[in-house]
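Participant: I'll drop the sequence and a predicted model, then ask my questions.
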Amino acid sequence: MAMGMASSGRRRGNRTRRAAMAEINVTPLVDVMLVLLIIFMVTVTLPAVGVPIELPESRANPVEELPDQVNISVDNAGRIYLENDPVAPGGFADALATIRRNDGEQPVIVLRGDTGLDYGRVMAVMGELNRAGFKSISLVTDGSDTAP
């Protein structure tokens, strides 16, 4: 044998027999699993707002999310949330005044209202939005297959 080269098997004539590898190389498996995890994390749609609300059903076409949209939620008790932060009772108009407008453009307001809400409460919130100068308001619903 040449110097520095070792053989792990026995020598039979001209053939060298090597012992079977007893360990499994898990590096490719881990690489594939990490890539799949990243793909899953990127493609899964996460809820944009963390306020738990039971949305009404509708067959409306979905609207794409915009990076500068403002989420306003009204829960079953009638409490208003700006993004994930609760708004103090009577402080909704002041909270709307804090919303920054980019280059004078009106941001898109996404209104999420609970199914059990009184229609008058939703209209009061929309009236305040209109009074504050917001003209582009989207109402969020859950998808449905059946017609009303």
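Facilitator: Thanks, I have the structure now.

Participant: CA atoms for contacts and neighbours, from now on please.
Facilitator: OK.

Participant: Pretty sure residue 123 sits in a helix.
Facilitator: Yes. Residue state for residue 123 (DSSP: H, G, I helix; E, B strand; the rest coil) corresponds to a helix.

Participant: neighbouring contacts of the strand or helix carrying residue 129?
Facilitator: Element membership for residue 129 (DSSP states H and E) is helix 119-131. Residues from elsewhere that reach helix 119-131 (Cα atoms under 8 Å, 6 or more residues apart in numbering): 74, 78, 92-93, 96, 113, 135.

Participant: Which strand or helix spans the residue nearest to residue 117 when sequence neighbours are not counted?
Facilitator: Among residues not flanking residue 117 along the chain, residue 76 sits closest, at 5.6 Å (Cα to Cα, 6 or more residues apart in numbering). Residue 76 belongs to no helix or strand when assigned by DSSP H and E.

Participant: structure B:
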Amino acid sequence: MKKCSKSHHSALAELNITPLLDLAFVLLVIFIITTTPIVNDLAVDLPSAAKRLKDPKHNVNYVTIESSGKMFLNKDPVDLASLQEKVVALRVDDPNLNIVIRGSAKTKYRGIVEVMDALQQANLGKVNLATEAMPEPGRKD
């Protein structure tokens, strides 16, 4: 009978994993290319700057946020909780309540978002943001 040498068995026990790694990387690349990234977005309707609507002067309530964080509702100082209560009271009188949020140029965006959240919790569906008109190109004011 013929005996097998140990060196012959060790050669069969080794497995070349290079093709397996190539296949794994190809599958990884295909997976990365075909998957779409999941993005959490906040849907915002941005107004066009081409036309400017005049602010209606009747039944408009202004929420003003200063850069220091102080808030005012129609020139009366408020905090978030009292703002929400006052807006609910104003909505009882006028179901089509019109709120405009104004902030200084140095107001942190977080303060504006907090006011928008408070107004949303007061079931106010539509909120307006006051902005400054962009100067027309070539026009000197």
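Facilitator: Everything's here; your move. This structure is a prediction, so every number in the text was calculated from the model and none was measured.

Participant: re earlier: tell me the counterpart of the residue nearest to residue 117 of structure 1 in structure 2.
Facilitator: Superposed on structure 2 with TM-score structural alignment, residue 76 of structure 1 falls opposite residue 67.

Participant: Now for that match, how many residues are close by?
Facilitator: 15 (other Cα atoms under 10 Å).

Participant: Quick check: it touching residue 102?
Facilitator: No. Residue 67 of structure 2 is not in contact with residue 102 according to Cα atoms under 8 Å; the separation is 11.0 Å.

Participant: Which part of structure 1 matches stretch 9-25 of structure 2?
Facilitator: The aligned range for stretch 9-25 of structure 2 in structure 1 is empty, by TM-score structural alignment.

Participant: Return the residues in contact with the match of residue 76 of structure 1.
Facilitator: 103-108 are the contacts of residue 67 of structure 2 under Cα under 8 Å, 6+ apart.

Participant: do residue 77 of structure 2 as well
Facilitator: 70-71.

Participant: The same query, at a cut-off of 6 Å, please.
Facilitator: residue 71 (Cα atoms under 6 Å, 6 or more residues apart in numbering).

Participant: Now stretch 82-90 of structure 2 on structure 1. Mean distance?
Facilitator: Here stretch 82-90 of structure 2, set against structure 1 after superposition, deviates by a mean of 2.4 Å using mean Cα distance after the TM-score superposition for structure 1.

Participant: Which parts of that stretch count as buried, going by neighbours?
Facilitator: 83-84, 87-88 (16 or more other Cα atoms under 10 Å).

Participant: what stretch of structure 1 lies opposite that stretch in the alignment?
Facilitator: Going by TM-score structural alignment, stretch 82-90 of structure 2 lines up with residues 91-99 of structure 1.

Participant: Count residues in the vicinity of residue 90 of structure 1, would you?
Facilitator: Neighbours around residue 90 of structure 1, by other Cα under 10 Å: 8.

Participant: residue range for the top helix by length along structure 1 in structure 2?
Facilitator: Scanning structure 1 for the longest helix, with DSSP state H as the assignment, gives helix 27-43. Under TM-score structural alignment, helix 27-43 of structure 1 has no counterpart anywhere in structure 2.

Participant: Would it be right to say that residue 81 of structure 1 lies in a strand?
Facilitator: Yes. Counting by three-state DSSP, residue 81 of structure 1 falls inside a strand.

Participant: measure it to residue 29 of structure 1 for me?
Facilitator: 44 Å (Cα to Cα, to the nearest Å).

Participant: more neighbours, these two?
Facilitator: residue 81 (21 against 9).

Participant: Report the secondary structure state of the residue lying closest to the more buried one once chain neighbours are set aside.
Facilitator: Nearest residue to residue 81 of structure 1, sequence neighbours excluded (Cα to Cα, 6+ apart): residue 73, at 5.0 Å. Of the three states, residue 73 of structure 1 takes strand according to three-state DSSP.
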